[in-house]
Each structure stands twice: as structure tokens, then as C-alpha cells.
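*Asks:* Structure of the sequence below:
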Amino acid sequence: VALMARDRGGPALAGQLLDCPMLDDRNETVSSRQYDGIGIWDRANNDTAWTALLGADRGTDAVSPYAAPSRARDLSGLPPAFVSVGAAEVFRDEAVDYATRIWATGGQAELHVWSGGFHGFSGFSPDAEVSRAAGAARHSWLERVLGVTGRSR
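*Replies:* Modelled structure (predicted):
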């Protein structure tokens, strides 16, 4: 959505919040291989999801960066990004890469890689310390990017 809004000249977006984001249909990162057959969302689940979205185009040059943002050649001009991902999940490396590529263009990205976090950890274990910390970081970023503070949590 952020890439499309930039390329089409609007609407203006305050930010992009990416929580355990699925960004790369190629599924070839170190973390995608580390979490093959392990965890809530593994490499096989990821292949299935991308195939459901893209069909036979998955993994080919026909995939649009609007569907798989990791394929975008240019991440300049995007709104500030909040990128949050578990250290123990398939999406870790593509999330880190996305934030790094935004920084390379001079853009703003706040990256959190949560030690011990697995895919969807804050939803599955909302009372865990790591989940509370992730929620507080997300809430803080939203307050800053939206220009609101002091609201009840």
C-alpha cells in the first residue's frame, strides 16, 4: 500500500506499521530456511500463502512489488516505517532487509527484532514480557507518528 500510494501520488500516509510482515515471495532467506518445519508459521506455510496470493507467478519475475514489497527496487519516499518481527521466525531476515533498505534511501524506519519472539508471538502469548514490550513499542511509535500522546492504553 505504501509503495502504491507513493507511486500514484497519494493518498498521503502517516506511516506504515509492519508487524511480523510477509514481504518476499521468494522465501530464500536464512531465516526462512532455519524455520522450515518449525513453529507456528514455517517455510512451507509461507510457500502456501504466497501461492494462494500469486498462483504460478510465485517466485518468478512476474511478481509485482505491490504484492511482494521486497521486490521493490526503490524504497525512497516512503512514509516512516515501524517494523517489528520475532527473532525466531521465518520473516525475520526479510523484515530486517526492508528496514535496512529504507535507511539506505535516507528514509525513517524503526526496527525491532524481538529475542525469543516467534511468528504472531504477541497474539499467541499477549501476557509474555516480550509481547508487552512489543506492544509498548508499537503504541509509542503510533503516538509519535500520529502526533497523539497521553491517551490511555
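*Asks:* can we go C-alpha only for contacts and neighbour counts from here?
*Replies:* Will do.
*Asks:* what's the longest helix in this structure?
*Replies:* The longest helix of the chain (DSSP state H) is helix 129-146.
*Asks:* Now do that one: which elements does it pack against?
*Replies:* The contact analysis (3 or more C-alpha pairs under 8 Å, 6 or more residues apart in numbering; DSSP states H and E) places helix 129-146 against strand 81-86, helix 121-124.
*Asks:* Can you name the next helix or strand after the first one?
*Replies:* So that's strand 81-86. Later in the chain than strand 81-86, the nearest helix or strand by DSSP states H and E is helix 92-104.
*Asks:* Which strands or helices does that next one pack on?
*Replies:* helix 30-34, strand 81-86, strand 109-114.
*Asks:* Around residue 139, how many other residues sit close by?
*Replies:* Residues lying near residue 139 (other C-alpha atoms under 10 Å) number 14.
*Asks:* One more, so I can put them side by side:
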Amino acid sequence: MADMTEVRIVEDCVASAATAFAYINDYRNLPKYMHGIESFTPVTSQTEGVGAKFDGVIKLGPVTLTSTVEVVEWEKDKVIAIKSRKGFEIISTWKFIEKGPNLCTIDAIIDYRVGGGIAGKVLGKTIEPFVKITVQHTTDNVVSQIAKAHLDGA
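*Replies:* Prediction:
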């Protein structure tokens, strides 16, 4: 089995931790900030908190990956973590650290595994540059969109 590949985003955001959390917690916002997401739909009536499940499709360059994920950790205004239950293996944890009424730090760790063997190695090499692009675009998008949501709500 191949090791997990970790991608980390740590960015200050001109918004409260509560605003940042609320924005990320709303699954309908994911396609707005997550570069490459083609769909992200609930598979349970529950759409937030531990136990909520979603089907996701992401395009990384020439490769389209699917996964069913479940929220495994959720603390209002503090943390949201998801883990894949089927498909592309991913664990994603988003932490929101309050620094003031108009400033927080978003600390996100995304771990993924493409599988072992030759096929896994080829897939890993194929998607690696697209993962880097996706992370940069996602970071830029999430920080600017949360700041805008904060200003619109202020």
C-alpha cells in the first residue's frame, strides 16, 4: 500500500473563525473554492456534522477521481474533518484558529493515497502537478471568498 501524500494549506484570512467555518461547512460552497471539483452531493439527509456523507468527483488534469466521504470530526467554529469511505482515498482536516473579530488562520491538511503497484505510481506521477495547482487555486479562492462573505455579512 502506498503512503499518504500530505498537502497543507495554512493561510490567514480576513474573517472571523466563525465566518470561515460557516463557509467551509456549507457543502454547496465546495465547488466554488475547491479547484477541479465537478460535483459534491449529499448521500444522507444530514449535510453537516459527524456522520454526514457526500459523493464527490474531482478532475485533476487528465484524471477524474470519485470518492464517497464522511464527516468524522466536527466542532462548530473550530474543525471539520472528512475521510473517504469508498473510492479515491482522502482524509481532509480543516481547522479554524480565531485571531480576532476580523482575522483567523485556516489550517487545512489534505492527505491522499493513489494506491500501490505500477498503476498507483503512474497515477501519482500523473496527478502530482495538478494537485499542486489545485491546492494553490483552492487556497487563493477560499481566502478571498471567505473574506468577501465576512464583509457581506458585516
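*Asks:* Can you pull the TM-score for these?
*Replies:* The TM-score (TM-score structural alignment, normalised by the length of structure 1) is 0.22; 60 aligned residues with a C-alpha RMSD of 5.6 Å.
*Asks:* buried set for stretch 140-147 of structure 1?
*Replies:* By 16 or more other C-alpha atoms under 10 Å, the buried positions in stretch 140-147 of structure 1 come out as 141, 142, 145.
*Asks:* hey, where'd the helices end up in structure 2?
*Replies:* Under DSSP H, structure 2 gives helices at 17-25, 30-33, 117-153.
*Asks:* could you dump those to a markdown table with distance to residue 103 of structure 2 and mean neighbour count?
*Replies:* Converted to a markdown table, these look like this (distance: least, C-alpha to C-alpha, whole Å; neighbours: other C-alpha atoms under 10 Å):
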| stretch | distance to residue 103 of structure 2 | mean neighbour count |
| --- | --- | --- |
| helix 17-25 | 7 | 21 |
| helix 30-33 | 19 | 17 |
| helix 117-153 | 9 | 16 |
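*Asks:* Go ahead and confirm residue 86 of structure 1 touches residue 92.
*Replies:* Yes: taking C-alpha atoms under 8 Å as the definition, residue 86 of structure 1 is a contact partner of residue 92 at 6.3 Å.
*Asks:* picking up where we left off before, kindly compare burial across the helices and strands packed on helix 92-104 of structure 1 and name the winner.
*Replies:* Compared across these, strand 81-86 shows the largest average neighbour count, a mean of 24 (mean count of other C-alpha atoms under 10 Å).
*Asks:* Quick one: list the elements packing against that strand.
*Replies:* In terms of contacts (3+ C-alpha pairs under 8 Å, 6+ apart), strand 81-86 of structure 1 is packed against strand 16-19, helix 92-104, strand 109-114, helix 129-146.
*Asks:* my read: residue 134 of structure 1 touches residue 121, true?
*Replies:* No: here residue 134 of structure 1 does not reach residue 121: they are 9.6 Å apart, not a contact under C-alpha under 8 Å.
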